[in-house]
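Just to be clear, the model below is a prediction. Sequence and coordinates:
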Amino acid sequence: MKTAESSSAAAPRPTAGGRTVPAPATAPDTRVPATATPPAPASVDPARWPDVAAPPKASRARTAVAAAVVRRALRDLPLHVRFADGGTLGKGGPALDVRDPRAFHGRIGAQGLVGFGESYMAGEWDAPDLTAVLTVLAGHLAELIPPSLQRLRRVWALSRPAAQRNTPSGARDNISRHYDLSNDLFALFLDDTLSYSSALFRGFPADHDLLPAAQHRKIDRLLDLAEVRDGSRVLEIGTGWGELALRAAARGAHVTSLTLSREQQALARERIAAAGLADRVSVELCDYREAEGTYDAVVSVEMIEAVGAEFWPVYFRTLDERLAPGGRAAVQAITMPHDRMMASKDTFTWIGKYIFPGGLLPSVEAVAATVRDHTRLTVTRRDAYGAHYAETLRLWRERFTERADEVDALGFDETFRRMWTFYLAYSEAGFRSGYLDVQQYLFTKENPAR
């Protein structure tokens, strides 16, 4: 999954397996009854989480404005908001418990939605069903801030830091911050295919045992779109842990797969060798901008989200330049509404600070315009299936919660676990509300010789 307001300190950089890791927070069981509230987390380690342990100070006036805006928004939502002093707001629905109203409003006043996420990490607010609360908020996102304040976005919103630009060196750092956390961490909540992108189910609800087949169904559909067959020359942009390359090679294709994650490269190579397909697959530590050669097919799964708007033209030109005449490119991409993308593309968000530095979701309109204006490709097909991503994320989130002790054993502390739970629930809510979607694209390149 490749799904960003600014702070004085950079996001903690967790590492794994005996290395120093940013402190995680215990992931609450979001399936507990609505009458129960998860216990407050233990104290936050200030060395690992400086902005969570000691939030930036907001002026009294800014905090008061934030409190007024937040309370006005919550008052009209289908939520049951319970404050520590006994006050309540909302029209009824999933429970949201504000344990420390002053800190909660102060963080939002200082850093907007970054503060909202950090307040959860600090345990200043909680929810028995976190995903349900976040789904309500995502579904009403456009209404949460009054139009008069939205017009002042540049005043109160934090700007995306220049250090997160996805230049070749910046992209390596950004990718490493997420994908080099720990292969063992990802293995705890993903299925045996180690696929970290939306699965394609036959029906809902699904259980974790159905994930491998659903992931293979997704991969096979992309390979079919690209017409990958025996003898095909395939370029994969974004290796993950190698499952797509394995399935392409099993069809008889010759695959060159590119990644910027050393952890992923090492495990992907190991899995490919174990399958006896090392002669058909090469996994290179290489930026997509450095790719060479021509290919019958290019496949890229949820990698464009890490490219950044500045480099979308370069990304799509790479697909064009690497495809042989008559070639086909299959791309899976998470998308967001165009108006929200335009409003937030220069904003530093909680996701950008803690989960995907440098990330930005494109809109369907942005993809179409970039392909039209910068390539010789044609958008031949586009299929959306966002409900499948919501289901995929639910299964990942539940498995992550169930294995909290094992996450802890890897060296990830309670604040990290709480952060990761918020990220998975936040993403799931985006798809459940319809705010986010996921697309499978087919791009084709005309063969002038025909």
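Sure, I can see it. Because the structure is a prediction, the values reported are computed rather than measured.

rest of the way, CA atoms for contacts and neighbours
Fine.

does the nearest residue to Arg432 once chain neighbours are set aside count as helix, strand or coil?
Nearest non-adjacent residue to Arg432, counting by CA to CA, 6 or more residues apart in numbering: Ala390, 5.7 Å away. Secondary structure of Ala390, reduced to three states by DSSP: H, G, I helix; E, B strand; the rest coil: helix.

What of the one 10 residues further on?
Look at Phe400: counting by three-state DSSP, its state is helix.

What helices and strands are in contact with the biggest strand by length in the chain?
Identified as the longest strand of the chain according to DSSP state E is strand 323-335. Secondary-structure packing of strand 323-335 (3 or more CA pairs under 8 Å, 6 or more residues apart in numbering; DSSP states H and E): helix 211-225, strand 295-301, strand 437-445.

JSON lines please, covering those and showing distance to Gly327.
Shown next, in JSON lines, are the helices and strands packed on strand 323-335 (distance: least, CA to CA, whole Å):
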{"stretch": "helix 211-225", "distance to Gly327": "11"}
{"stretch": "strand 295-301", "distance to Gly327": "5"}
{"stretch": "strand 437-445", "distance to Gly327": "5"}
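
and these, which is most packed in?
Compared across those, strand 295-301 shows the largest average neighbour count, a mean of 25 (mean count of other CA atoms under 10 Å).

also this one, for the comparison:
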Amino acid sequence: MTRPATTPDHRPRTSDPNPGAADRTAGVPRQAGAARRPDVARPPAGRPARTAVAAHLVGRALRRLPLDVNTGPTRGPETPGRPDITLHDPDAFFRRIGRDGLIGFGESYMAGEWDSDDLTGLLTVLATHVDDLVPAPLRGLRPLWVSARPGRDRNTRRGARENIHRHYDLSNDLFASFLDPTLSYSSAVFTAFPARAEDLPAAQHRKIDRLLDLAHVTDGTELLEIGTGWGELALRAAARGARVTTLTLSAEQAELARARIHAAGLTDRVDVQLRDYRDAEGRYDAVVSVEMIEAVGAEYWPSYFAALRGALRPGGRVALQSITMGHRQMRNTAATHTWISKYVFPGGLIPSRRAITEHAAAAGLRTVSDEGFAEHYAQTLRLWRERFTASRQTVTDLGFDTVFQRLWEFYLAYSEAGFRSRYLDVRQIVLAEKPPTAERS
């Protein structure tokens, strides 16, 4: 496993997994995990009518897509180049979808009720044809089978701390098992495709350097970073001579970021604060925030952009890196409890470009530049997924059971498919203060 660059006195601590991770006894994972994941451990009680409707609609949709569909232990003829889906327990598969839609689809994978020899390829086909999965006349019935987001996931100050803890405080060692040595957990920028594993550290530095350039960070710049990660951007900015204040709500990330900054001899240039972005203090020459807005939640986007504007000195710049989706898709997702919000990023929502522009403008910021690079995120996620798959024994030794590993594999493949299908994009956006409105004579 790739270890973070720490001194012996600052070895990353493995925290207990969140409620979606393994039950453990003396470090040995239990595979059932019923108490922690009851919705995965057993299929829902049968509702024959809903199960029959799901079997008819989903079964028909799968057969119409460029997929090979297999049911039970016998595999049918395979078409070269086409991904497959094998239903080991069709009844449980359709019962879950009949009750919980796409949440049930993901939980069925976690439970081992279906598999694919090309999971990312399968999910890419589904993402590309997402509007074809339910017949048009029935799409208006969507509210009958989707769940509303639970109120406990709201990103109040307390809720935001808990939501961040549930993902980013899983274990520093878990993230180190599939990230590259820079510990960068956001899209890299490559110079050639297909990207190789050995290209990833340089590609992550290229992404960081581009953001710092966009924000005009140089020697003497006072920089605010919202969303520390494990400290690589702060290290890179400090090496340029900037003075960096970086904010995070993750205790695990803050501890390791401080250790890495100490090891680099840059503690006099970087201040890591365990602080909510809404409580940021001071004004800065530049603000950088990398894939942080997705965790804020639509309810709090006005507060987020107000914090960006409030932290900026006259003439300063904000450089954002954000995942985006189409505006209509964002509106549909905003009030919906999804598999990602249930198991991976509680309280999160990916914005649209329109939402970013409108909320930035309302806060007094204008868009200076906006560049997308979705194919680079697909490559980044592929490399993470391959590293995670190769590190299964390490992940098991950390106490994460089979169901958690299938959860994480599905999450990485699901995300990669979103970028491969262009359902998702990732963009680097520069914002600056709006010029004062000229007074009319």
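Yep, it's here. Predicted model, so just to flag it, every value in this text is computed and none were measured.

For Ala366 of the first structure, which of the helices and strands packed on strand 323-335 of the first structure is the nearest?
The closest of these to Ala366 of the first structure is strand 437-445. By CA to CA, the value is 13.1 Å.

what angle do that closest one and helix 211-225 make?
In terms of direction (axes from the mean of the first three to the mean of the last three CA atoms, to 10 degrees), strand 437-445 of the first structure departs from helix 211-225 by 30 degrees.

Relative to the second structure, which residues correspond to strand 437-445 of the first structure?
Here strand 437-445 of the first structure aligns to the second structure at residues 425-433, judged by TM-score structural alignment.

so how far does that stretch sit from its counterpart in the first structure?
Mean deviation of stretch 425-433 of the second structure from its aligned counterpart in the first structure after superposition (mean CA distance after the TM-score superposition for the first structure): 0.5 Å.

Can you tell me what the residue nearest to Arg432 of the first structure aligns to in the second structure?
Residue pairing (TM-score structural alignment): Ala390 of the first structure is matched to Ala378 of the second structure.

Tell me how many other residues surround the counterpart of Ala390 of the second structure in the first structure.
Superposed on the first structure with TM-score structural alignment, Ala390 of the second structure falls opposite Glu402. Using other CA atoms under 10 Å, Glu402 of the first structure is surrounded by 16 other residues.

swap in His56 of the second structure?
12.

What lines up with it in the first structure?
Match for His56 of the second structure (TM-score structural alignment): Ala68.

mean distance, the helix or strand containing that match to its aligned residues in the second structure?
Assessed by DSSP states H and E, Ala68 of the first structure sits inside helix 60-75. By mean CA distance after the TM-score superposition for the first structure, the fitted helix 60-75 of the first structure averages 0.8 Å away from its aligned residues in the second structure.

hang on, the earlier thing: what residues are up against the match of Ala390 of the first structure?
415-417, 419-420 (CA atoms under 8 Å, 6 or more residues apart in numbering).

Just send those residues back as CSV, with neighbour count, distance to Ala286 of the second structure and secondary structure too.
Compiled in CSV, these are given as follows (neighbours: other CA atoms under 10 Å; distance: CA to CA, whole Å; DSSP: H, G, I helix; E, B strand; the rest coil):
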residue, neighbour count, distance to Ala286 of the second structure, secondary structure
Ser415, 21, 30, helix
Glu416, 27, 31, helix
Ala417, 26, 33, helix
Phe419, 25, 29, helix
Arg420, 24, 32, helix
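
Farthest pair within those residues?
The widest separation within these (CA to CA) is 8.8 Å, between Ser415 and Arg420.

rewinding a little: tell me the counterpart residues of the helix or strand just after the longest strand of the first structure in the second structure, please.
Proceeding N to C from strand 323-335 of the first structure, the next assigned helix or strand is helix 338-344, under DSSP H and E. Aligning helix 338-344 of the first structure against the second structure (TM-score structural alignment) gives residues 327-333.

mean shift of that stretch relative to the first structure?
Stretch 327-333 of the second structure, aligned to the first structure and superposed, deviates on average by 1.1 Å (mean CA distance after the TM-score superposition for the first structure).

which residues are in contact with that stretch?
Counting by CA under 8 Å, 6+ apart, 349-355 sit against stretch 327-333 of the second structure.

Pull out the buried positions in it.
For stretch 327-333 of the second structure, burial by neighbour count (16 or more other CA atoms under 10 Å) applies to 330-331, 333.

export the residues you listed to a markdown table and tack on distance to Ala363 of the second structure?
Listed next are these as a markdown table, based on distance: CA to CA, whole Å:
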| residue | distance to Ala363 of the second structure |
| --- | --- |
| Met330 | 21 |
| Arg331 | 21 |
| Thr333 | 24 |
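
from the residues you listed, which is closest to Leu233 of the second structure?
Met330 (28.5 Å).

Report the separation between the residue nearest to Arg394 of the first structure when sequence neighbours are not counted and Thr380 of the first structure.
Residue nearest to Arg394 of the first structure in three dimensions, not counting chain neighbours: Glu428, with 6.6 Å by CA to CA, 6+ apart. Look at Glu428 of the first structure and Thr380 of the first structure: by CA to CA, to the nearest Å, they are 29 Å apart.

Just to check, Leu89 of the first structure is in contact with Val70?
No - between Leu89 of the first structure and Val70 there is no contact under CA atoms under 8 Å: 10.5 Å.

so where is stretch 123-131 of the second structure in the first structure?
Taking TM-score structural alignment, stretch 123-131 of the second structure hits residues 134-142 over in the first structure.

meant to ask about stretch 276-296 of the second structure, not that
On the first structure, the counterpart of stretch 276-296 of the second structure by TM-score structural alignment is residues 287-307.

Now do the end-to-end distance for that stretch.
Start-to-end span of stretch 287-307 of the first structure (CA to CA) is 11 Å.

quick one: that stretch to chain centroid distance?
Distance, stretch centre to chain centre, for stretch 287-307 of the first structure: 19 Å (CA atoms, centre = their mean, to the nearest Å).
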